[in-house]
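S.K.: My questions are about this predicted structure, shown below with the sequence.
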Amino acid sequence: MQMKQHAKLSIAPMMDWTDRHCRYFHRLMSGHALLYTEMVTAPAVLHGDRDRLLGFSPQEHPVALQLGGSDPAQLAEATRIAVDYGYDEINLNVGCPSDRVQSGSFGAVLMERPALVADCVAAMIAASPVEVTVKCRIGVDEQVPEEVLPGFLRVVSEAGVARFTIHARKAWLQGLSPKENRDIPPLDYPLVHRMKAEFPHLHLSINGGIATLDATQAHLEAGMDGVMIGRAAYHTPAEILLEADQRIFGADTPHKTAHQVAEEMLPYIEAHLASGGRLNQITRHMLGLFAGRPGARHWKRILSEQAHRDGAGPEVVKRALDAVSQFAA
């Protein structure tokens, strides 16, 4: 399956959330959805602990690395390094509104500098045998999205990018926190849909506030090439991912149960503990597995209260599963 087909449904890059343990957990639920890393800055790749920043399990494929930066040479070198780790796609962040990102002159502030973004992606493409993509906003601050977004897509696509994910909100770089920027600026789905009509040759995914597979299917049926889901996939992963392969990708395999997924995580957990890791580094991503289902409160409570303790192991997960099973019986 080509990457653009996997991109029919992707799970957004989310800082402090979509680490390698989260991605492994999500992959057990969907074999086809495209998974993204947390954003990693190009300087961190060049000067930091690369194995910690870039390492991942082969089972996570297809997986994309999201880079942050605005220096074409740095981004090109970071791309070369990342490709050697085996990533299936390299994505440039032109959407993050955090103060730290702004001070580094990258992320959403780059919506104001499409020519620089074009230089960045051109350098990345020259360094990469795998596809380079962009995740952006519809605009920032006082920009008029209807004017800014088409120009941005035109300039950046002319530099060689054929696949974009558009977060259908403005980012307010002054006056709103990163958290507020995920909720307060109004969504403009129609504008993103118009971009698909205006640029039919580009592969465009829509992102922002999409929380169900029904909504995902509606966007695809309306003409979008892909849908990216963020927080809903993290907080209610079973609702989004357990049926995704069948409903979005047309797979004829039976979907797993949440209980099966928890059981399948146990060998991974044991290997992580054997390498010196801690249980809660993994189970913090699993708290929402039974969200909205009988026993969910007990599952979450047992993991929250016990997984961080010294010496905590797979028996904590088994205990939490037993509690869920009592309600399902």
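M.R.: Sure thing, it's come through. Numbering: from 1, shown residues only.

S.K.: from here on, contacts and neighbour counts on C-alpha atoms
M.R.: Noted.

S.K.: Which residue ranges of the chain form strands?
M.R.: Applying DSSP state E to the chain gives strands spanning 9-11, 34-41, 63-68, 89-94, 131-137, 163-167, 203-207, 226-229.

S.K.: which residues sit against the longest one?
M.R.: Just to be clear, that refers to strand 34-41. If you take Cα atoms under 8 Å, 6 or more residues apart in numbering as the criterion, strand 34-41 is touched by 3, 6-7, 9-20, 23, 27, 53, 60-69, 93.

S.K.: and what of the shortest one?
M.R.: When contacts are defined by Cα under 8 Å, 6+ apart, strand 9-11 is touched by residues 33-36, 216, 226-230, 233, 248.

S.K.: repeat that for 7 Å
M.R.: Contacting residues not belonging to strand 9-11 are listed as 33-36, 226-230, 233 [Cα atoms under 7 Å, 6 or more residues apart in numbering].

S.K.: Go ahead and measure how far it is from the middle of the chain.
M.R.: Using Cα atoms, centre = their mean, to the nearest Å, the mean C-alpha position of strand 9-11 is found 7 Å from that of the whole chain.

S.K.: do the same with the fourth one
M.R.: Shown here is strand 89-94, whose average C-alpha point lies 11 Å from the average C-alpha point of the whole chain (Cα atoms, centre = their mean).

S.K.: And that strand, what's buried?
M.R.: 89-94 (16 or more other Cα atoms under 10 Å).

S.K.: ok, V227 - contacts?
M.R.: Counting by Cα under 7 Å, 6+ apart, the residues that V227 touches are 8-10, 205-207, 216.

S.K.: now, which of those residues sits nearest W172?
M.R.: Of all these, N207 has the smallest distance to W172: 16.9 Å, by Cα to Cα.

S.K.: Relative to L9, how far out is that closest one?
M.R.: 10 Å (Cα to Cα, to the nearest Å).

S.K.: which residues are common contacts for these two?
M.R.: 227-228.

S.K.: neighbour-wise, which of those two wins?
M.R.: L9 (29 against 26; other Cα atoms under 10 Å).

S.K.: Next one: the more buried one relative to H32, how far apart?
M.R.: According to Cα to Cα, L9 stands 8 Å off from H32.

S.K.: what do those two both touch?
M.R.: Contact criterion Cα under 7 Å, 6+ apart; no residue bridges L9 and H32 by contacting each.

S.K.: May I see the contacts of V227 organised as TSV, with distance to A108 added?
M.R.: Formatted as TSV, the contacts of V227 follow (distance: Cα to Cα, whole Å):
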residue	distance to A108
K8	24
L9	23
S10	20
S205	17
I206	16
N207	15
T216	24
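
S.K.: Second structure for comparison follows:
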Amino acid sequence: MTTATPTPPSDPRAAAYAASVRLSVAPMMDWTDVHCRQFHRLLAPGARLYTEMVHARAVIHGDRSRLLALTPEQAPLALQLGGSEPADLAEATRIAAAHGFDEVNLNCGCPSDRVQAGRFGACLMREPALVADCVAAMAAASDVPVTVKCRLGVDEDDDYDVFAAFVDGAVAAGASMIVVHARNAWLQGLSPKENRDVPPLRYDWAHRLKRERPGLPVVVNGGIASLDATLAHLRHVDGVMLGRAAYHDPYLLHAIDATLRGAPLRPRGELLRALRPYAEASMAEGAALKHIVRHVLGLFHGQPGGRAFRQVLSEGAHRPGADWGLVEEALAVTEVRARDRSAA
């Protein structure tokens, strides 16, 4: 496969952003908040992280301290925007750049009814000219890279050339990368949850897009849940974006990142304890432990003691006064269960 060989960025942060294209964690509503991203950064130092989708108007008029919460450690970090008004998207992009985000991503893939009613998300794939206008306005608003996350099409769309033309329009307008959730979005008859499973995956469209446009960075997303699958896709595209697999089995995210960087695996407990300074600082500022540890519940997924770990945290984190001691208790119980299992 022919690939472009860009000049390496001289700025260390830009270089880290460029390198992070190989592995990223998808923007996921109600999941990839600031606490989740802090944990994922510890697990995957080389990955690119994404916020939950935020509507452009919320960025302009809402509580930015909450909506745009980030820490310096979370870079490379992208803000995903929803919206379809070029002026609003441009202003939100300017705000994001000033706030310290490394990328602004336009959502053209979310299939929810609320998103459709607002004329953004996946329904934008039916309006390629509008998408091009939005991307052009965003790209002109700052020097931060503008990217697009899209589906293969909407409902019964089954024409690769239409999909490719949508991509070409976005790129011509200024999009520097395309993230392809490699299945259609069904706007009628399927829930957002069903849209993540029911429409068939067609990775070959993403692979073909890269093959035919070797200079365009292409990232594939959708149903990828193993190291082997990640490595297989990286033979065809520039990057892999993990979604639910990274959330429900966070150690998989760590294993993939470590493999790609040639780094040793770290023990689960060590990774979790590295979160303690952030957790205690956040709680000192008013955050509740339950809002932090809900993102770590899958750390021992499939491991002896994993159920006990989840149970201790789930039952105890909501109690008044819960602090990091509960996490240590969960780790201790997990270690005991694991020893008992191995001794049996």
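M.R.: That came in fine, so what should we check first? If you're wondering where the values come from, they're calculated on a predicted model, not measured in any experiment.

S.K.: Among the contacts of strand 9-11 of structure 1, which pair sits farthest apart?
M.R.: Farthest pair in these (Cα to Cα) is G226 and A233. Separation: 15.2 Å.

S.K.: Between those two, which has more neighbouring residues?
M.R.: Just comparing G226 of structure 1 and A233: by other Cα under 10 Å the higher neighbour count belongs to G226, 25 against 22.

S.K.: check contacts around that one.
M.R.: 7-9, 204-206, 220.

S.K.: That one maps to what in structure 2?
M.R.: Using TM-score structural alignment, the partner of G226 of structure 1 in structure 2 is G239.

S.K.: Ok, E180 of structure 1 next?
M.R.: So E180 of structure 1 corresponds to E194, using TM-score structural alignment.

S.K.: for A42 of structure 1, same thing?
M.R.: Match for A42 of structure 1 (TM-score structural alignment): A56.

S.K.: got the contact list for its match?
M.R.: 81-83, 88-89, 92.

S.K.: same question, D88 of structure 1
M.R.: Per Cα under 7 Å, 6+ apart, neighbours of D88 of structure 1: 62-64, 130.

S.K.: and the longest helix for structure 2?
M.R.: helix 324-343 (DSSP state H).

S.K.: Off-centre distance for it?
M.R.: 30 Å.

S.K.: Would you mind pulling the contact partners of that helix?
M.R.: With Cα under 7 Å, 6+ apart as the test, helix 324-343 of structure 2 has contacts from 269, 304-306, 308-309, 312-313.

S.K.: now those residues: which count as buried?
M.R.: 269, 304-306, 308-309, 312-313.

S.K.: want to try CSV for the contacts of A56 of structure 2, with distance to D204 of structure 2 and neighbour count as columns?
M.R.: Output for the contacts of A56 of structure 2, formatted as CSV (distance: Cα to Cα, whole Å; neighbours: other Cα atoms under 10 Å):
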residue, distance to D204 of structure 2, neighbour count
L81, 27, 27
G82, 27, 25
G83, 29, 25
D88, 35, 20
L89, 31, 28
A92, 34, 26
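
S.K.: sorry, back to before: neighbour-wise, give me the winner out of the contacts of strand 9-11 of structure 1.
M.R.: Busiest of the contacts of strand 9-11 of structure 1 [other Cα under 10 Å] is L35, holding 29 neighbours.

S.K.: which stretches of the stretch 151-300 of structure 1 form helices?
M.R.: Secondary structure of the stretch 151-300 of structure 1, counting by DSSP state H, counting those that start in this stretch: helices at 178-181, 189-198, 213-221, 231-235, 237-241, 244-247, 258-274, 280-283, 296-306.

S.K.: Just send those helices back as a markdown table, with distance to V155 of structure 1 too.
M.R.: A markdown table is the format used below for the helices of the stretch 151-300 of structure 1 (distance: least, Cα to Cα, whole Å):
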| stretch | distance to V155 of structure 1 |
| --- | --- |
| helix 178-181 | 25 |
| helix 189-198 | 14 |
| helix 213-221 | 25 |
| helix 231-235 | 30 |
| helix 237-241 | 34 |
| helix 244-247 | 34 |
| helix 258-274 | 43 |
| helix 280-283 | 41 |
| helix 296-306 | 47 |
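
S.K.: most packed of the ones you listed?
M.R.: helix 237-241 (a mean of 24; mean count of other Cα atoms under 10 Å).

S.K.: Tally up the residues packed near E285 of structure 2, please.
M.R.: Neighbours of E285 of structure 2 (other Cα under 10 Å): 9.

S.K.: correction: G288 of structure 1
M.R.: G288 of structure 1: 22 neighbours (other Cα under 10 Å).

S.K.: Same check on the one 4 residues further on?
M.R.: Each residue near G292 of structure 1 was counted by other Cα under 10 Å, and the total is 12.

S.K.: what do we get in structure 2 for it?
M.R.: In structure 2, G292 of structure 1 lines up with G302, judged by TM-score structural alignment.

S.K.: now A323 of structure 1
M.R.: In structure 2, A323 of structure 1 lands on V333 (TM-score structural alignment).

S.K.: quick one: its match from P250 of structure 2, how far?
M.R.: Per Cα to Cα, V333 of structure 2 is found 20 Å from P250 of structure 2.

S.K.: Same check on Y50 of structure 2?
M.R.: 15 Å.

S.K.: Next: L331 of structure 2.
M.R.: 16 Å.

S.K.: now swap in E328 of structure 2 and tell me
M.R.: Distance, E328 of structure 2 to P250 of structure 2, by Cα to Cα: 18 Å.

S.K.: so who does G160 of structure 1 touch?
M.R.: G160 of structure 1 touches A122, counting by Cα under 7 Å, 6+ apart.

S.K.: quick revisit: which one of the buried residues of strand 89-94 of structure 1 is nearest to L266 of structure 1?
M.R.: E89 (28.8 Å).

S.K.: so what's the closest one closest to, chain neighbours aside?
M.R.: A64 (4.5 Å; Cα to Cα, 6 or more residues apart in numbering).

S.K.: what's the answer for R57 of structure 2, then?
M.R.: That would be D88: by Cα to Cα, 6+ apart, it lies 6.3 Å from R57 of structure 2.

S.K.: Show me what that neighbour lines up with in structure 1.
M.R.: Match for D88 of structure 2 (TM-score structural alignment): Q74.
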